[in-house]
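Participant: Just a sequence and a predicted model for now, questions to come.
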Amino acid sequence: MKLLLDENLSRRMLGILEPYFPESSHVSFVGLEGAKDTEIWSFAGESNFVIVTRDSDFSELAALHGPPPKVIVLQISNCRWRDMASPIIKKHSNHSGPSTT
């Protein structure tokens, strides 16, 4: 599974997430900085990304359109970017360890 981090998440999270989710990216690295949610939605669906965000608008798009793409909405109060990556890794680690690819 590869993740696409929304603008409201730090790009620095990729360094922590990469061992678990290779080929993940941030919207700013794929030319979507400042893009509309619908543009990010379309790109993620076409490119097999799971959107990771703190924005509930993507939940509404998911309810309206259904997958793909899938959406992970982090409902975490303001905290450090490292702490935001933790629940994603923990959930993934319950299913498998870091990727060896």
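Facilitator: On my side now, so go ahead. Residues are numbered from 1 along each chain as shown.

Participant: C-alpha only now, for contacts and for neighbours.
Facilitator: Noted.

Participant: all strands for this protein, in order.
Facilitator: Secondary structure of the chain (DSSP state E): strands located at 2-5, 25-26, 49-53, 71-73.

Participant: out of those, which comes closest to Ser93?
Facilitator: Ser93 lies closest to strand 2-5 among those, at 14.8 Å (CA to CA).

Participant: The structure to be compared is supplied as follows:
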Amino acid sequence: MPATFLIDANMPRDTIAVILASGHDALTLHDVGLRDAPDSDIAEHARQSGLIIITRDYDFADVRTYPPRDYPGIVVLQVPDTGTAPMISALVRELMLRSDVIDQLPGRLAIVEFGRVRLRDS
């Protein structure tokens, strides 16, 4: 079953194409009227709308602020600050190939880096 991802503002534009090409759905913050919204508003919208957040923002990895069990899924990409758009897109592409991980996202936080995914429940 396709998942629907909410793409954070710090992600490259072609993230949406990578996700759609994998058979999943994707929305940007602009699509949902949250382009300049604080993280708390983004998280609440994702929770209420059943959207999986995909971001490079480590604030979303704070399980005290954003308990994974309360969300349809949170994906935080671990890339260097110098990470290029093609590098980030390649990491998203790698994640999209992992249906075993995507199927486990509801209620979990995934920290994704090249060759490794760590899942946390809380």
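Facilitator: Ah, there it is. From a predicted model like this one, the values you see are computed outputs, not experimental measurements.

Participant: would you list the strands of the first structure in CSV and tack on distance to Met84 of the first structure?
Facilitator: Shown next, in CSV, are those (distance: least, CA to CA, whole Å):
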stretch, distance to Met84 of the first structure
strand 2-5, 11
strand 25-26, 14
strand 49-53, 10
strand 71-73, 11
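
Participant: Identify the single longest helix in the first structure, thanks.
Facilitator: The longest helix of the first structure (DSSP state H) is helix 81-93.

Participant: What are the buried residues along it?
Facilitator: Judged by neighbour count (16 or more other CA atoms under 10 Å), helix 81-93 of the first structure contains these buried residues: 84-85, 88-89.

Participant: could you say what helices and strands that helix packs with?
Facilitator: Helix 81-93 of the first structure is packed against helix 13-17, with contacts defined by 3 or more CA pairs under 8 Å, 6 or more residues apart in numbering; DSSP states H and E.

Participant: The second structure: matching residues for the helix it packs on?
Facilitator: With TM-score structural alignment applied, helix 13-17 of the first structure matches the range 15-19 in the second structure.

Participant: outside of the matching stretch, which residues touch it?
Facilitator: Residues outside stretch 15-19 of the second structure that contact it (CA atoms under 8 Å, 6 or more residues apart in numbering): 7, 25-28, 89, 92-93, 96.
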